[in-house]
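# A predicted structure for the sequence below; I have some questions about it.
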Amino acid sequence: MSMRRLLCLGAATIWPGYAAAQTPASVDSVVVTASRVGAAAASPYALAVIEGEPLAARQSVADALSGVADIHVQAPGGRSGVSSIFLRGADPNFTVVQLDGVPLTATTNSRGGAVNVSELDVAGIERVEVVAGPLSSLYGSGALAGVINLIVPGGAPDHRFTTSAALGSDQDYAVALGWRGPLAGSFGGSLTAAVSDDGSVYSGSKFRTWSVTGKAAADESPESARLVFKISRNRAHSFPDSSGGPRFATLTELETREGRETLVGLRAPIMELGRLRIVADAAYLARRDSVVTPGVAPSAFDDFGVPAGEDRSRYERLSAGLGARVNGGNWAGAAGLEAQVEDGRSDGFMDFFGFHMPTGFKLERTSLAAFAEVGRSAGGLDLNAGVRVDDPEGLEREVTARAGLRYAVTGAPLVLRASGGTGYKAPSFYALGNPFVGNPTLRPEKSRAAEASVEWTIAEGSVATLTVFHARYTDLIDFVPGPPPQLQNRKLVVSQGASAALTWALSPTLAAAIQATYADTQDDDTGEQLLSRPTWRTASSLSWRPHEALLLTARHSYVGPRKDYAIPVGPRRLDGYSVVSTDAALTIHPQTIARLSIDNVLDNDYEAAIGFPSPGLRARLAISQEF
């Protein structure tokens, strides 16, 4: 693939750049996700930040992430289905999704712990940070391909109350109530309660959720005291995965899913002595899931299909850590210890011609870890390196590392970056313990990746970036039909490619941006492209402010052809598709904003997965009022 081919594809996109939705990634805004050592050195890693109006105009985290070309979000049936995120072609469970640094992963689900980002509202989220590349040296198990961190807003100097309500053309709606303001002493906080309903993308599909999210923090620095929490509930009705959806499914009964989640994260500085600061962290996550599925009927492509059944799972994780940070001026270092206890259990069955085969399991795992990181800035050169040792119970000790450099060329508007690292993921409780397909001898999945980029500042507000990357994923856990059917370590997958981005300030009131990503993800043994992963993706936007009170945005995204599989029809190639959407935000009063969003303006008909129709044209009117 040539650089010329990549740039030509980007130039052919209908509207330049959705990257306008991604603000420039300043060191301070991403430090909690990309590094433990703070702003001692500018980050050498691939970063993206989504915040402000581009985030406020979306309903779910999946919607917001769809504007990042490095990420393909597969969301069959809108929010009613289980979404999958593919970061540079990596498996969905290779990217850790966090809420303010606390992972949302529950390893009892059948997707290896992958997080369904469609069920996450953007209400109560101030910004979304995306860091690509292996980050196990920072976060331990799971971060083979990257991290997505959802940042909850902190306090404000004065009390601010916000109400918002949205009504859509598909009988979808959303209501949120929020507060930000000062608390006792130097602490400030926020609290958001939200309810949303995604309407019906196809007959019978449903999705409803409510959540309460809050945060109390001394300030926004990474070592300040803070408390973050979230409670959420959701319920969905949709066709099962690989069923062929409403177009091809033989069984018309829908699957019902319910989820409940409770999360608490705490950070407390316990000692400060000169340039040394010691901080303690603790976090708790409890996840309850219930799935009642009609199954998927057998076909000429699958003699057995998927049996009907029920599953009720519970996952709890408690973690604690102690870290020390030393700031030496143009350098900083961090080191610490962490401990984690996981408890997962499942009660359920599969229905084989009236016989209920139990699928329940119960597992516990204790993991200990030690980490160290250092960052240094010298002239135009910034360096960062980190290492971590994880010792998960019942598995071999894992050592992961990463290093990167950033060089601002003297006398030229160029910045060069290069980085590399390793990652690992412990087998999920489902993969180890499920009595039907589980395998207690599974080994951890591992990754090794490197990337290099060049950034050229064309003019103030106009920046072009080109990045090349290469990643290898080994010991991938895959389903082997057998007999007997079982999950096994067997794959080596290689993902390589390039991404280009251009942010262009056309005038003080007009801004454009474009991203294009080419990611070739293949099974190394067969040379076959992995399912559900487009080779090409672009995302673009054009923002115009004709008046200080009005902001107009046009967005375009393109998803290239990709392979998919459904039991009724077997393997198929899905055509590429484009989606054009628009947003208009009108400030009626300094404290009152009206937003009109129209998704899929051209009403394009496409399939996110085989048999699942596109949501079609959807309009949504939202009003927010601050007091």
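That came through, no problem. Computed from a predicted model, the values in this text were never measured in an experiment. Numbering: from 1, shown residues only.
# from here on, contacts and neighbour counts on C-alpha atoms
Noted.
# which residues does stretch 399-407 contact?
The contact list for stretch 399-407 (C-alpha atoms under 8 Å, 6 or more residues apart in numbering) reads 42-45, 134-137, 380-390, 415-424.
# restricted to buried residues, select those in PyMOL.
Selection of buried members from those for PyMOL, criterion 16 or more other C-alpha atoms under 10 Å:
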select buried, resi 42+43+44+45+134+135+136+137+381+382+383+384+385+386+387+388+389+390+415+416+417+418+419+420+421+422+423+424
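# below is an additional structure, to be compared with the one above:
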Amino acid sequence: MVAVEITRGAGSAVRGADAIAGTINFITYDSGVTAVARAKASVGRFDVRRQHIKLVGPVSEQTSLSISASVAEEGATILGNHYYDQTVNGNAQYFLESGGVIRLVGRLSDGTRSSFPDDSGGPKFAVLRSTDERKLAQESGAITFDQPVSERWNFRLEASLFESDDDAKSPGVAPGRRNPFGIPKNSSVTRYRRHDLRAFASTRIHKNIEVVSGLERRNEKGTSESELFLTSGVTKGRFDLRRQTNAGFIESRWQPLPWLSIEGGGRITEPEAFTTQTDFSFGVIALHKPLGTKVRANWGEGFKLPSFFALANAIVGNPDLRPETSTSYEISVTQPIFSGKGETTITLFDNSFFNNIDYDTNKHQMVNRTQLSSHGGEFSFDWRGYKRLFLKGQISFADTRIHETGEKQRKRPTWRATSTISWQWQRNFSANLAFTYVDTVLDSSIPTGDLILDDYFKSDLALNWRPMPHINVGMKIDNFLGARYQEVLGFEAPGVSPFLMIEFLL
């Protein structure tokens, strides 16, 4: 992975209709030019085993290639859980004599998973002791073509695909306090295909003005065949999705002064079977150079179609769901500290989601909420202190509520805090100590009804030692103080979980 770009809130017209709450863009295509071979293996508690091999290097003066393969397996980290996955990744890039570049990315994965069903109360409360069984195979790929036309103009074409085959069997959930009928035994076979095509043009109109615009088309096709095993017999169901979405977008950036940048964008989305949606975004970045203070303010609108799962799932799906929309406000102040060795950031946000798609525990179905609001703030800091010591931390507050009922959103803690201490001792040894605090959270299951999960504090330790230039040895201890907690109702987190890793570089 080369980089990760994070955009908060509905502030990106380019990233698409799914950017209702923000986007995370993983940049993985750069395979480098230095030949490297890596082999890594790790083992841990609960029969955790992982193997990974990666080859990177130039094929010719104009072409580079990266291929990796991995196998991961986890036993019962939580009672009833089992995970197995094998994955192959590849990416390549070819540099044209015209100055353009063609990049290819591909991924194949195949695996199995088992766990207690959602809403069952997990190993702690489930009445039926059998587990869900899933077989999942996914394929994804993309090709991009970048071509500079002049000093001011650049064109880009992107084509991508995603395919998923999911076979699932569930024992169901016994009747309980929240639902006197429970969930019947069921099975489903789901096939989903998505193809995207984008065309961009970016230009520098003036030395202080940049504009990017483009068109996008998305085609989706999915089928879900299900069986519900009722006392009266077997009920079969089928859901088919064929959906095409077209969009056009434009974003611009203007820097009228050396310390001021203004950004804005607009997007028109034309989804099949729904009305055309227009969304806008606007942002300002101001820098006070003497102190290094940076102020950022953003406003944006978002739009998202119901996902295939929310529409098609035989148990909780709802084919009548409507698209979600959102409005987001955010302001942040970043201040360098300790002569530039550290940095602090304070962020405030206020987001409103309309027709938000959510799971209704009373109806046992996905529904559109009239409005969901989330507001709060975040404080973060990092400091590179004495010699090789590095500290970072973050504390966030978010109050998320359903407007029509005033209830807090399930599985959303109000407070969350993290801190990390990293120490580099000489050149071949490093240590990393991480702490996490999560506030109480509302959750629910069929056997228990609504319950408040206790807050918790957990700590993780990682050590890394490089005895030789081509050998790397690591040890990690998750939850090394043995905290007892539940992230999901009825699924108690494992205790102390040690892992050992060895890596060879050639």
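Perfect, thanks for sending it. Since we're looking at a predicted model, the values are computed, not measured.
# distance of the aligned residue in structure 1 for residue 413 of structure 2 relative to residue 518 of structure 1?
In structure 1, the residue paired with residue 413 of structure 2 according to TM-score structural alignment is residue 534. Computed as C-alpha to C-alpha, to the nearest Å, the residue 534 of structure 1 to residue 518 of structure 1 distance reads 8 Å.
# what do you get for residue 492 of structure 1?
As judged by C-alpha to C-alpha, residue 492 of structure 1 and residue 518 of structure 1 stand 20 Å apart.
# looking at these two, which is more packed in?
Ranked by neighbour count (other C-alpha atoms under 10 Å), residue 492 of structure 1 and residue 518 place residue 518 first, with 25 against 18.
# just give the closest residue to residue 22 of structure 1, not the sequence neighbours.
Nearest non-adjacent residue to residue 22 of structure 1, counting by C-alpha to C-alpha, 6 or more residues apart in numbering: residue 50, 4.6 Å away.
# number of nearby residues for that neighbour?
25.
# give me the secondary structure label for residue 221 of structure 2.
strand (DSSP: H, G, I helix; E, B strand; the rest coil).
# now do residue 178 of structure 1
On the three-state scheme (three-state DSSP), residue 178 of structure 1 is labelled strand.
# and it? What does it align with in structure 2?
Using TM-score structural alignment, residue 178 of structure 1 pairs with residue 54 in structure 2.
# mind listing what that match touches?
Residue 54 of structure 2 sits next to 36-39, 66-69 when contact means C-alpha under 8 Å, 6+ apart.
# surely residue 119 of structure 2 forms part of a helix?
No. Counting by three-state DSSP, residue 119 of structure 2 is not part of a helix but coil.
# what residue of structure 1 takes the place of it?
Checking with TM-score structural alignment, residue 119 of structure 2 has residue 242 as its match.
# which residues touch the closest residue to that match other than its chain neighbours?
Nearest non-adjacent residue to residue 242 of structure 1, counting by C-alpha to C-alpha, 6+ apart: residue 566, 4.2 Å away. Contact analysis of residue 566 of structure 1 by C-alpha under 8 Å, 6+ apart lists 241-244, 610.
# and of the residues you listed, the nearest to residue 255 of structure 1?
Taking C-alpha to C-alpha as the measure, residue 255 of structure 1 lies nearest residue 241 of the contacts of residue 566 of structure 1, at 9.5 Å.
# residue 82 of structure 2 -> structure 1?
Aligned partner of residue 82 of structure 2 by TM-score structural alignment: residue 206.
# from residue 621 of structure 1, how far out is its match?
Residue 206 of structure 1 is 20 Å from residue 621 of structure 1, by C-alpha to C-alpha.
# before we move on, what about residue 388 of structure 1?
Distance, residue 388 of structure 1 to residue 621 of structure 1, using C-alpha to C-alpha: 48 Å.
# quick one: what's aligned to residue 372 of structure 2 in structure 1?
Aligned partner of residue 372 of structure 2 by TM-score structural alignment: residue 493.
# host element of its match?
Secondary structure assignment for residue 493 of structure 1, by DSSP states H and E: strand 486-507.
# where does the helix or strand that that strand is followed by end up in structure 2?
Next along the chain after strand 486-507 of structure 1, taking DSSP H and E as the criterion, comes strand 510-523. Residues 389-402 of structure 2 are the counterpart of strand 510-523 of structure 1, counting by TM-score structural alignment.
# which helix or strand contains residue 6 of structure 1?
For residue 6 of structure 1, the host element (DSSP H and E) is helix 3-11.
# could you pull out the buried residues of that helix?
In helix 3-11 of structure 1, counting by 16+ other C-alpha under 10 Å, buried: 6-7, 10.
# now do stretch 235-252 of structure 1
Across stretch 235-252 of structure 1, burial judged by 16+ other C-alpha under 10 Å covers 235-246, 248-251.
# contact partners of that stretch?
Residues from elsewhere that reach stretch 235-252 of structure 1, judged by C-alpha under 8 Å, 6+ apart: 77, 80-81, 202, 204-209, 253-259, 293-297, 565-569, 609-613.
# what's the counterpart of residue 195 of structure 1 in structure 2?
Mapped onto structure 2 by TM-score structural alignment, residue 195 of structure 1 lines up with residue 71.
# pretty sure residue 238 of structure 2 sits against residue 191.
No. Using C-alpha atoms under 8 Å as the test, residue 238 of structure 2 is too far from residue 191 to be in contact (11.5 Å).
# common neighbours of those two, please.
Common neighbours of residue 238 of structure 2 and residue 191 (C-alpha under 8 Å, 6+ apart) are 223-224.
# is it true that residue 161 of structure 1 touches residue 592?
No. Counting by C-alpha under 8 Å, residue 161 of structure 1 does not reach residue 592; the two are 11.9 Å apart.
# anything in contact with each of the two?
Here residue 161 of structure 1 and residue 592 have residue 626 as joint contacts, going by C-alpha under 8 Å, 6+ apart.
# can you give me the strands for the stretch 301-450 of structure 2?
324-337, 342-360, 365-384, 389-402, 415-425, 429-438, 441-445, 449-453 (DSSP state E, counting those that start in this stretch).
# can you list which of the contacts of residue 54 of structure 2 are found in strands?
The strands, defined by DSSP state E, take in 36-39, 66-69 from those.
# which ChimeraX command selects the buried ones in those?
For the buried members of those, the matching ChimeraX selection, counting by 16+ other C-alpha under 10 Å, is:
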select :37,38,39,66,67,68,69
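# closest to residue 179 of structure 2 among the ones in strands among the contacts of residue 54 of structure 2?
Using C-alpha to C-alpha, residue 69 is the member of those that lies nearest residue 179 of structure 2, at 44.2 Å.
# distance of that closest one relative to residue 477 of structure 2?
Separation of residue 69 of structure 2 from residue 477 of structure 2 (C-alpha to C-alpha): 25 Å.
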